[in-house]
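Asks: what follows is a predicted structure for the sequence shown.
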Amino acid sequence: MKLETVIGLEIHVQLKTRSKMFCGCSNAGENEDPNTTICPVCLGHPGTLPAPNKQAIEWAAKTALALSCSIPKHSKFDRKHYFYPDLPKGYQISQYDEPIGMKGSISLVAGGEERTIRIHRLHLEEDAAKLLHNEKGDSFVDYNRGGTPLMEIVTEADLRSPEEAGAFLRELRLMMRYLKVSDADMEKGHLRCDANVSLRPEGSEELFPKTEVKNINSFKAVERALSYEVKRQSKIWEETGEAPTKQGTRGWDEDAAKTLEQRTKEGSADYRYFPDPDIPELDFDKDWVDRIKSEIPELPADLRKRFMDEYGFNTADAKTFASDSALAHYAEEVISELKVWLTSKDPEASAEEIWERDKKKLAKLVSSWLLSKLLGALNASGGSISNIKITAENMAELMTMVHESRVNSANAQLILGEMLKTGSDPSDILESKDLGAMEDDGSLEGIIADIVKNSPKQAEEYQSGKEVVFQYFVGQVMKETRGKADPVLVSKMLKKALAE
């Protein structure tokens, strides 16, 4: 029997508001000593009243709209009851039947195929405290995290592979960072994911009892945990000829690389939801929703498409630019300055005409220097695009120098290294270090003739078919010209000289 994987995700995203969800405590408790950013409200002391965080509500609505969710006219908060040490009130303030966002979607590319993953709902709640355990078996509770604004985003069971689930989470993380509502760092717990997985015969629309997999702390762990669970459930189908008979919860053990049974999964009735009587209902009018919608920036998928359509980048390069909004912003500034430089050399044509005329070549120039050479140098030095010393104008000037063959690639990279250290103008570095390209072909011709004449053995080896010797001649010419000769021109002239 051929089985199909059915996966749905429940994602919790911490909002980076200044204060907590229902009180005025600092929301930066992860960087403070345990149990220092707390108050009677987030500890659930008798007589205290929660006050909803306006910014958290607006950010949740903004996220819902970015996910193409509809915003209802009314929403409310509910109490979700369960007993656990990380929940001092004995209930969590959450949302049950009237969430902030409903019925959205995310489009993504996974495995070379474009997929649309439906969003079932987005609701707002408060985070629980953090449980810590030592080697002696002692347990501790840090309530700093308790009360942190938390969005829960629930997908429909539309994902069909562990890899697809990983791709979805990466795209969601990117969206959260573009919206600037969360750092969405999974390793720090800003983004947490529980995955519901089941199998069914291929072609069937029936949903069988699912297993919820918890304790997943990275994107790779999500893929590994789901892959293991798919294999485990496949074995049950093979041995019994049918699906597991009950739904349950399993935890992912990273060290053992397997899921372990935890408990039977609760239904909503087990939580005894009812409306929180201390918090008024929320009313959202059209003007409010329109204002929130107007604050949504260009999202990663739109930016990728625009970079391909407008600038001519290929899919892989557009994806890399979009992976960091700071990088994408810097790239656009560089391109804008590059157009100015190119227009100054060709005043008869507009910047758009010049770009369209040489789009493929210019896109390759920009991606090569920004994604390969610049990012490579930054990664090697531990720097980042957000605190780079090189202005967009200077980076564009360096690219123009390369584009016009005023400096060869090797020397341009030396100039780039100096620019990263000092932020200096590339023209000044070019002049002070005498790194400009040789402009006298006659002088280069004489240098090549002398090198060939003084290397009879190597010339004979090359002429007898030993082509690897050619690099010896290239190296000698570049050494003699102190790297200023154009390697393409050197190769062309060398081949001519060696053929004579």
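Replies: Nice, thanks for sending it over. Note that the structure is predicted; figures quoted are calculated from it, not measured.

Asks: C-alpha only now, for contacts and for neighbours.
Replies: Fine.

Asks: next helix or strand past the helix or strand where residue 363 lies?
Replies: Using DSSP states H and E, residue 363 sits in helix 359-367. Sequence-wise, the next helix or strand downstream of helix 359-367 (DSSP H and E) is helix 375-381.

Asks: buried residues, that next one. List them.
Replies: For helix 375-381, burial by neighbour count (16 or more other C-alpha atoms under 10 Å) applies to 375, 377.

Asks: and what of stretch 281-294?
Replies: Residues of stretch 281-294 classed as buried by neighbour count (16+ other C-alpha under 10 Å): 289, 292, 293.

Asks: one more to weigh against that first structure:
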Amino acid sequence: MTLIDTRTPDPKRFIPGATGDWEVIIGMEVHAQVTSEAKLFSGASTSFGAAPNDNVSLVDAAMPGMLPVINEECVRQAIRTGLGLKAEINHKSVFDRKNYFYPDLPQGYQISQFKQPIVGEGVVSVAVGPDSKGQYEEIEVGIERLHLEQDAGKSIHDQHPTMSYVDLNRSGVALMEIVSKPDLRSSEEAKAYVTRLRTIVRYLGTCDGNMEEGSLRADVNVSVRKPGGEFGTRCEIKNVNSIRFIGQAIEYEARRQIAILEDGGKIDQETRLFDPNKGETRSMRSKEEAHDYRYFPDPDLLPLEFDQAYVDALAEHLPELPDDKRTRLIASLGLSAYDASVLVSEKAIADYFEQVAAGREGKLADKRVTNKLRGAFKKTG
């Protein structure tokens, strides 16, 4: 993939260093678990909190002779998400085998999509802020692609002194991997982007967005450069599962890389983990490239094909999305852009507000909901 810089350097976002200013470049790979009662290629349940290895079919366990069968609901949800991201929907896509070994991946490969994903390029509008004056800045973040893939299982290393346990409940669960372009320039932008993405999938009902349950998590790609220069060597921080941790991981990693470069060193391209207890990233392994995975089309699955009529039928029944709802509330109820943005940030609050505002003065209803309801939420957690 060729990386193209689509943003003009912004001095407000530069990081001062010993040798001058630096610019951080951030790209995100967000993994969103598809809202579906069954897994991507089997009929096993996706319910959260089941006893270990309860939600495992013979397909998930990769028993000999078992063949995958596509779950159409997961396809529908991926297309609906692509429409919500204002992205190109590809009428033909291909499932590939991504080959690597890990104990909680019984097949020895992951069924994913490589060169021909189900969703192509799109764009997300993100409100960053508020600043010290209560103002938001609107930026656009390009979407490179959205593809469907299987999740892996879970290895548990702290239950026995000499052995690890494997729970395959998550193995085969459908994920949408939403890959952004390297358009983000600060930890605040990255946090705002993931927050907006989570809001969109929740409005659509395609992912519940519960980061504490692992339903939505992010791989964060971070590099630094002198303002306006060529992209630097990136490091990928894997599986960050909270908005706050995303911000902390970016801040630490950017400063770590700047310190190495200013000391005359070079950045090794690698995969890192974020330790929330120490507030730092640590090396996990050298970063793999696409050829390391030996991608090839899965011989057990035909190309996935549908026509425009199928897409149009799904588009016709999409719910009102956050940006459209915000615009309507401003126009119809006279709310400020700030107040409307706060209200639409959570679908449940926005829906409740509209019930309260029915037949009442909009600004008064907003005051009651924003001050009373959100205050109660914060108090009770």
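Replies: Yes, it's here. Everything quoted here is computed from the prediction, not taken from an experiment.

Asks: could I get the TM-score for this pair?
Replies: In this superposition the chains share a TM-score of 0.89, using TM-score structural alignment, normalised by the length of structure 2; 355 aligned residues with a C-alpha RMSD of 1.7 Å.

Asks: against which helices or strands is the helix holding residue 363 of structure 1 packed?
Replies: Packing partners of helix 359-367 of structure 1 (3 or more C-alpha pairs under 8 Å, 6 or more residues apart in numbering; DSSP states H and E): helix 392-403.

Asks: could you pull out the helices for the stretch 101-250 of structure 2?
Replies: Counting by DSSP state H, counting those that start in this stretch, the stretch 101-250 of structure 2 has helices at residues 187-204, 243-262.

Asks: which is the next helix or strand following the longest one?
Replies: Read in the C-terminal direction, the helix or strand following helix 243-262 of structure 2 is strand 270-275, with elements assigned using DSSP H and E.

Asks: okay, that following strand sits on what stretch of structure 1?
Replies: Mapping strand 270-275 of structure 2 onto structure 1 (TM-score structural alignment) gives residues 248-253.

Asks: and if you look at stretch 49-64 of structure 2?
Replies: Aligning stretch 49-64 of structure 2 against structure 1 (TM-score structural alignment) gives residues 31-46.

Asks: what is the end-to-end distance of that stretch?
Replies: The first and last residues of stretch 31-46 of structure 1 sit 28 Å apart, counting by C-alpha to C-alpha, to the nearest Å.

Asks: got it, and stretch 61-69 of structure 2?
Replies: Across stretch 61-69 of structure 2, first to last residue, C-alpha to C-alpha, it's 14 Å.

Asks: and what of stretch 64-77 of structure 2?
Replies: Termini of stretch 64-77 of structure 2 sit 30 Å apart (C-alpha to C-alpha).

Asks: before we move on, what about stretch 37-49 of structure 2?
Replies: End-to-end distance for stretch 37-49 of structure 2, by C-alpha to C-alpha: 14 Å.

Asks: which positions within it qualify as buried?
Replies: In stretch 37-49 of structure 2, counting by 16+ other C-alpha under 10 Å, buried: 38, 39, 40, 41, 42, 43, 44, 45, 46.

Asks: buried deepest among the helices of the stretch 101-250 of structure 2, which one?
Replies: helix 187-204 (a mean of 22; mean count of other C-alpha atoms under 10 Å).

Asks: distance from that one to structure 1 after superposition?
Replies: For helix 187-204 of structure 2, the mean deviation from structure 1 after alignment is 0.6 Å (mean C-alpha distance after the TM-score superposition for structure 1).

Asks: now for that helix, which elements pack on it?
Replies: Using 3+ C-alpha pairs under 8 Å, 6+ apart, the elements in contact with helix 187-204 of structure 2 are strand 20-33, helix 72-84, strand 122-128, helix 243-262, helix 322-333, helix 347-357.

Asks: which residues in structure 1 does the last one align to?
Replies: Residue correspondence for helix 347-357 of structure 2 in structure 1, counting by TM-score structural alignment: residues 325-335.

Asks: turn the buried residues of stretch 281-294 of structure 1 into JSON lines, columns for distance to residue 427 of structure 1 and secondary structure.
Replies: Converted to JSON lines, these look like this (distance: C-alpha to C-alpha, whole Å; DSSP: H, G, I helix; E, B strand; the rest coil):
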{"residue": "289", "distance to residue 427 of structure 1": "51", "secondary structure": "helix"}
{"residue": "292", "distance to residue 427 of structure 1": "46", "secondary structure": "helix"}
{"residue": "293", "distance to residue 427 of structure 1": "45", "secondary structure": "helix"}
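
Asks: from the residues you listed, pick the one nearest residue 137 of structure 1.
Replies: Residue 137 of structure 1 lies nearest to residue 292 out of the buried residues of stretch 281-294 of structure 1, by C-alpha to C-alpha, at 47.6 Å.

Asks: show me what contacts the closest one?
Replies: Counting by C-alpha atoms under 8 Å, 6 or more residues apart in numbering, residue 292 of structure 1 touches 58, 61, 62.

Asks: try it again at 7 Å.
Replies: residue 62 (C-alpha atoms under 7 Å, 6 or more residues apart in numbering).

Asks: translate it into the numbering of structure 2.
Replies: In structure 2, residue 292 of structure 1 lines up with residue 314, judged by TM-score structural alignment.

Asks: look up how far residue 157 of structure 2 lies from that match.
Replies: From residue 314 of structure 2 to residue 157 of structure 2 the distance is 43 Å (C-alpha to C-alpha).

Asks: and what of residue 295 of structure 2?
Replies: 29 Å.

Asks: looking at the two, which is more packed in?
Replies: Under the criterion of other C-alpha atoms under 10 Å, the comparison of residue 295 of structure 2 against residue 157 puts residue 295 first, with 20 against 12.

Asks: who's in contact with that one?
Replies: 96, 97, 98, 99.

Asks: any idea which element the second one lies in?
Replies: The one in question is residue 97 of structure 2. For residue 97 of structure 2, the element it lies in under DSSP H and E is strand 96-99.

Asks: quick one on the thing from earlier: quick one, which of the helices of the stretch 101-250 of structure 2 gets closest to residue 162 of structure 2.
Replies: Per C-alpha to C-alpha, nearest to residue 162 of structure 2 of these: helix 243-262, 30.6 Å.

Asks: brilliant, that's me finished.
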